[in-house]
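**Q** Have a look; sequence and predicted model below, questions after that.
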Amino acid sequence: MATSTLNGDIATLSSDYKKAIAEAFLGNSKDLDAYFRLYERRFKNDQRSGATTQPSQQPPCCVLHEDIIKAAAILKQKSHLTLGAIREKLKTEVSPRYSIDQLNFLLEFTMQAMLMIDAVAPDTKPYKVGRHQFTLWSEGESLLDFVTRCFPQVSAERRDLVGQVVADKRSLKAWKLKKRLHITFEATDNLANHLLFDSHKRIIYVFHHAGYLKAHLNLWQQSGADARNVGITRAISERTLSPRLLAETLHSLQSILFHYGDTKSNEILQKLVNEEGFDPSCEEANGYLPFKDGLKDFMYTYWGDRLAIIHAFTLDRPPRGRIGKLVKRHTTDRNLFIIAVMALLVSAAVGIIQTAIAWMAWKDQTNI
């Protein structure tokens, strides 16, 4: 789509750009309001020049929309290349006029639009949420290695544990987490942060772009391929993510946290949609194509460990008050045993005293 063909009406121009981006990455432009809200929030649309601009950049860092689509094609074909090599490839094959800042912005936009991952941000330090530390795409790391690192699979040793957690998914309903453990839910636009749990702040980060997930699953469904065992390598070469990863993400939203049959959890979801900008598509449960909806043996290959961390927190139920925290901090298994024995002795002593009092009362009555 050449820029020269888009010098029409401003409203039509914006619509044309949205349609081109959506069809390039998602196959259609329907039910993607949240996707485009993110697009418009993170990137300012310069409708006169047909470019996206980074508002914080001085002067504005303009990147053509058509170049984003070209960059995505290169990323799909060259996923084995490192970040540095891909940046050089973009400079020679997309536009030699782009500066380093513009190339980084182009990559940032493309990775967000294509894979919904935060990848390139200069001078950004690694950040930690709960037990998880996230680092962005490093210079000598290939695209494939970076995406694989973003979505590690559950180890063979932990599969049984994850299976037990999923079997007890009723304990992970949103209303139970909120009422019993005072946990809140915060939207994230970075798929790699899905289900990260900050136990200190009691926040679960939720990737809420259900429309994006459904669109990609529909692409796999339409392809006619057996998508159950498609890994990250093949998925990226076909412009999308692993269908199992997509299905697990949607399942965790609609069949665990905000179960479509659970009224209390759906009330929380409605509030998140209305007040916190969650994707309204989260409320539309229409299955996990090409995976069958409602399978009892639905396996969690990618998000199982994060569900297990949340589940463990529900079992532990840490105390909230200062006294409760102090007691827990100084309580060991040995202390618990001693306390139990002392409680038993106290109970026995109370019983003896009560018996003695009752006997003395009886004796007094007989002496009258």
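**A** In hand now; what should we look at? Residues are numbered from 1 along each chain as shown.
**Q** drop to CA atoms for contacts and neighbour counts, all remaining ones
**A** Fine.
**Q** Quick one: distance of stretch 155-173 to the chain centre.
**A** Its chain's C-alpha centre and that of stretch 155-173 lie 17 Å apart, by Cα atoms, centre = their mean, to the nearest Å.
**Q** From one end of that stretch to the other, what's the distance?
**A** One end of stretch 155-173 sits 25 Å from the other (Cα to Cα, to the nearest Å).
**Q** count of residues packed around the nearest residue to Leu246 once chain neighbours are set aside?
**A** Taking Cα to Cα, 6 or more residues apart in numbering as the measure, Leu246 lies nearest to Leu213, with 5.7 Å between them; neighbours along the chain are not counted. As a burial measure, the neighbour count of Leu213 was computed by other Cα atoms under 10 Å and equals 24.
**Q** again with Leu191
**A** Counted with other Cα under 10 Å, residues neighbouring Leu191 total 22.
**Q** same check, this time on Arg334
**A** Neighbours of Arg334 under the rule other Cα under 10 Å: 9.
**Q** follow-up on the earlier one: which element is the residue nearest to Leu246 on?
**A** Secondary structure here is read from DSSP states H and E; on that basis Leu213 sits in helix 210-223.
**Q** what's the answer for Pro319, then?
**A** Secondary structure assigned from DSSP H and E places Pro319 in neither a helix nor a strand.
**Q** Equivalent analysis for Leu107, please.
**A** With DSSP H and E as the criterion, the answer for Leu107 is helix 100-115.
**Q** Which positions within stretch 77-89 qualify as buried?
**A** If you call a residue buried by 16 or more other Cα atoms under 10 Å, then stretch 77-89 has these buried ones: 78-83, 85-87, 89.
**Q** Check it against this one:
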Amino acid sequence: MLPPTEIERQDIVGEIFGSPLASQANTTRFETYFRHYCSVVCPASSGDTVIQLDSPALRTHADILSSLKLLTHDPTITFEAFSNQAVNRRSSEATPKEREHVARVVVEVAFAINCSLKDYYSLNFADGGFRHVKWERNVPFSHFVESSFQLRPAHAQPSDYRGRLADMMKRKKALKAWKLKKRYGLKIRGTNNLLEHLAFDSKTKTLRVFHQVSFLRGHLAKTKDDSLDLTFHESLKRGTLPPRLLVETLLTFHDILFPVASVSDKKSRTTLEAMIQKHDFDAEGRWIEFIRPTPADMEFEYWGDRLLALANLVKEPPPANAVVAWFERHTSERNALTVAILGLFLSALFGFLSVLVGLLQLILAWVAYRNPLVSS
């Protein structure tokens, strides 16, 4: 499939982000989004090294949008039902891999979720709370999306959870991206998969950040007049994700990692600019755009756990190198106590010996005084 034309771009933006934004489809606002779109939909044309998968069910960009309408019309549709309706009507001989490809493409470009990760994703991301997800055969789409995010509503929070989050927000300056890079040696890399946002890979010391700011704003605009706590089912019917999830993601980006709204925070702006130039972050992240007001008592029900994990990482930084890591892994609390006791014993022993030496010197001096040598 070839990259979308200007007219097709307008259709795509109108369907995914809403008709009011269709006129901006060919501006720089959606430049980063369409680079990702092309890498997913038509990777052979974007310069990536890929194995081309010819899917008869997705011949045009209009096919993607018509398949998306199946999900928004009935978010409870199962993978099997979606596959039958989206694929069979165009190609009854599609293989299971082709069917999975169709679902992955549609869900990824419309909702920034990779729904086929379970088979091959890196285990290291378990350190950051990342869970393997896959839209299974008989699972409703809305259930798959909702279960993929770790929502922690108020009634399900531990007694000290809100207190720890409040304390973390008081110390959020320590979580600025430039500090994470310079002081703690973390690598920050962008991700186009919302499920990876704030996931930390301890093996490579890499923090993933969802950087598609225009995607978040575009989706948030679709429900700006709805309740912040709109359910997954109702949100998906509107062709978007829950507004609370979108607002939280934007806040972690612009209020914690890259607080570029602060005129005096030049280091954050410089760091973000470097991420845009070197790591293809969305250039729209340079600007602040207010889509809807943020409640004064806003809490992180989706990203709270990962923010706390990041705060703990800052409080107890990872080893600076492999040698320090080895000693930390092989030094238990019992060993540390033994070393401390041994050190105390040796200090006492050497102190006692020092007293003996001093006493001996005193005795020798007294003897020399009482028996002075007579020179010849």
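**A** It's in. The shown structure was predicted, so the numbers you read here are calculated from the model rather than taken from an experiment.
**Q** Need the TM-score between these chains.
**A** Put the two chains on top of each other and the TM-score (TM-score structural alignment, normalised by the length of the first structure) is 0.81; 344 aligned residues with a Cα RMSD of 3.3 Å.
**Q** and the helix holding Leu213 of the first structure, what does it pack onto?
**A** For helix 210-223 of the first structure, the contact count by 3 or more Cα pairs under 8 Å, 6 or more residues apart in numbering; DSSP states H and E identifies helix 33-42, helix 243-251 as packing neighbours.
**Q** out of these, which comes closest to Leu64 of the first structure?
**A** Nearest of these to Leu64 of the first structure, taken as Cα to Cα: helix 33-42 at 14.1 Å.
**Q** Can you give me the stretch of the first structure that stretch 65-74 of the second structure aligns onto?
**A** Correspondence between stretch 65-74 of the second structure and the first structure is established over residues 69-78, with TM-score structural alignment as the criterion.
**Q** before we move on, the earlier item: the residue nearest to Leu246 of the first structure pairs with which position in the second structure?
**A** For Leu213 of the first structure, the aligned position in the second structure is Leu216, judged by TM-score structural alignment.
**Q** Might you report the residue contacts of its match?
**A** If a contact means Cα atoms under 8 Å, 6 or more residues apart in numbering, then Leu216 of the second structure has 246, 249-250 as its contacts.
**Q** Determine the number of other residues adjacent to the residue nearest to Leu217 of the first structure when sequence neighbours are not counted.
**A** Of all residues not flanking Leu217 of the first structure in the chain, Leu289 sits nearest, at 5.7 Å (Cα to Cα, 6+ apart). Leu289 of the first structure has 22 neighbouring residues, counting by other Cα under 10 Å.
**Q** Hmm, Leu289 of the first structure is touching Leu219, no?
**A** No - judged on Cα atoms under 8 Å, Leu289 of the first structure makes no contact with Leu219 at a distance of 9.5 Å.
**Q** aligned partner of Ala285 of the first structure in the second structure?
**A** Using TM-score structural alignment to pair residues, one finds that Ala285 of the first structure aligns to Ile288 in the second structure.
**Q** how close does its match sit to Phe281 of the second structure?
**A** Ile288 of the second structure sits 15 Å away from Phe281 of the second structure when distances are taken as Cα to Cα.
**Q** And Asn321 of the second structure, by the same measure?
**A** Separation of Asn321 of the second structure from Phe281 of the second structure (Cα to Cα): 28 Å.
**Q** Mind jotting down where the strands sit in the first structure?
**A** Shown for the first structure, the strands assigned by DSSP state E span residues 44-46, 51-54, 61-64, 127-129, 132-134, 184-188, 197-198, 203-207.
**Q** how about those in JSON lines, adding mean neighbour count and distance to Asp316 of the first structure?
**A** Listed next are the strands of the first structure as JSON lines, based on neighbours: other Cα atoms under 10 Å; distance: least, Cα to Cα, whole Å:
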{"stretch": "strand 44-46", "mean neighbour count": "16", "distance to Asp316 of the first structure": "46"}
{"stretch": "strand 51-54", "mean neighbour count": "21", "distance to Asp316 of the first structure": "45"}
{"stretch": "strand 61-64", "mean neighbour count": "20", "distance to Asp316 of the first structure": "49"}
{"stretch": "strand 127-129", "mean neighbour count": "13", "distance to Asp316 of the first structure": "19"}
{"stretch": "strand 132-134", "mean neighbour count": "12", "distance to Asp316 of the first structure": "19"}
{"stretch": "strand 184-188", "mean neighbour count": "18", "distance to Asp316 of the first structure": "18"}
{"stretch": "strand 197-198", "mean neighbour count": "20", "distance to Asp316 of the first structure": "15"}
{"stretch": "strand 203-207", "mean neighbour count": "22", "distance to Asp316 of the first structure": "16"}
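**Q** of all these, which lies closest to Ile338 of the first structure?
**A** With Cα to Cα, the closest approach to Ile338 of the first structure among those belongs to strand 197-198: 33.3 Å.
**Q** For Lys181 of the second structure, the count of nearby residues, please.
**A** For Lys181 of the second structure, the count of nearby residues is 17 (other Cα under 10 Å).
**Q** Mind telling me what it corresponds to in the first structure?
**A** Under the alignment (TM-score structural alignment), Lys181 of the second structure maps onto Lys178 of the first structure.
**Q** try Phe111 of the second structure
**A** Using TM-score structural alignment as the criterion, the counterpart of Phe111 of the second structure in the first structure is Leu115.
**Q** Next, the contact list for its match, please.
**A** Leu115 of the first structure makes contacts with 240-241, as judged by Cα under 8 Å, 6+ apart.
**Q** repeat that with 10 Å
**A** Residues counted as contacts of Leu115 of the first structure (Cα atoms under 10 Å, 6 or more residues apart in numbering) are 25, 72, 109, 147, 190-192, 212, 236, 239-241.
**Q** do the same with Asp198 of the first structure
**A** Taking Cα under 10 Å, 6+ apart as the criterion, Asp198 of the first structure is in contact with 128-132, 183, 204-205, 310.
**Q** Try it again at 8 Å.
**A** With contacts defined as Cα under 8 Å, 6+ apart, Asp198 of the first structure is in contact with 129-130, 204.
**Q** still on that earlier bit, and of the contacts of Leu216 of the second structure, the nearest to Asp226 of the second structure?
**A** Compare each of the contacts of Leu216 of the second structure with Asp226 of the second structure using Cα to Cα and the shortest gap goes to Leu246, at 13.1 Å.
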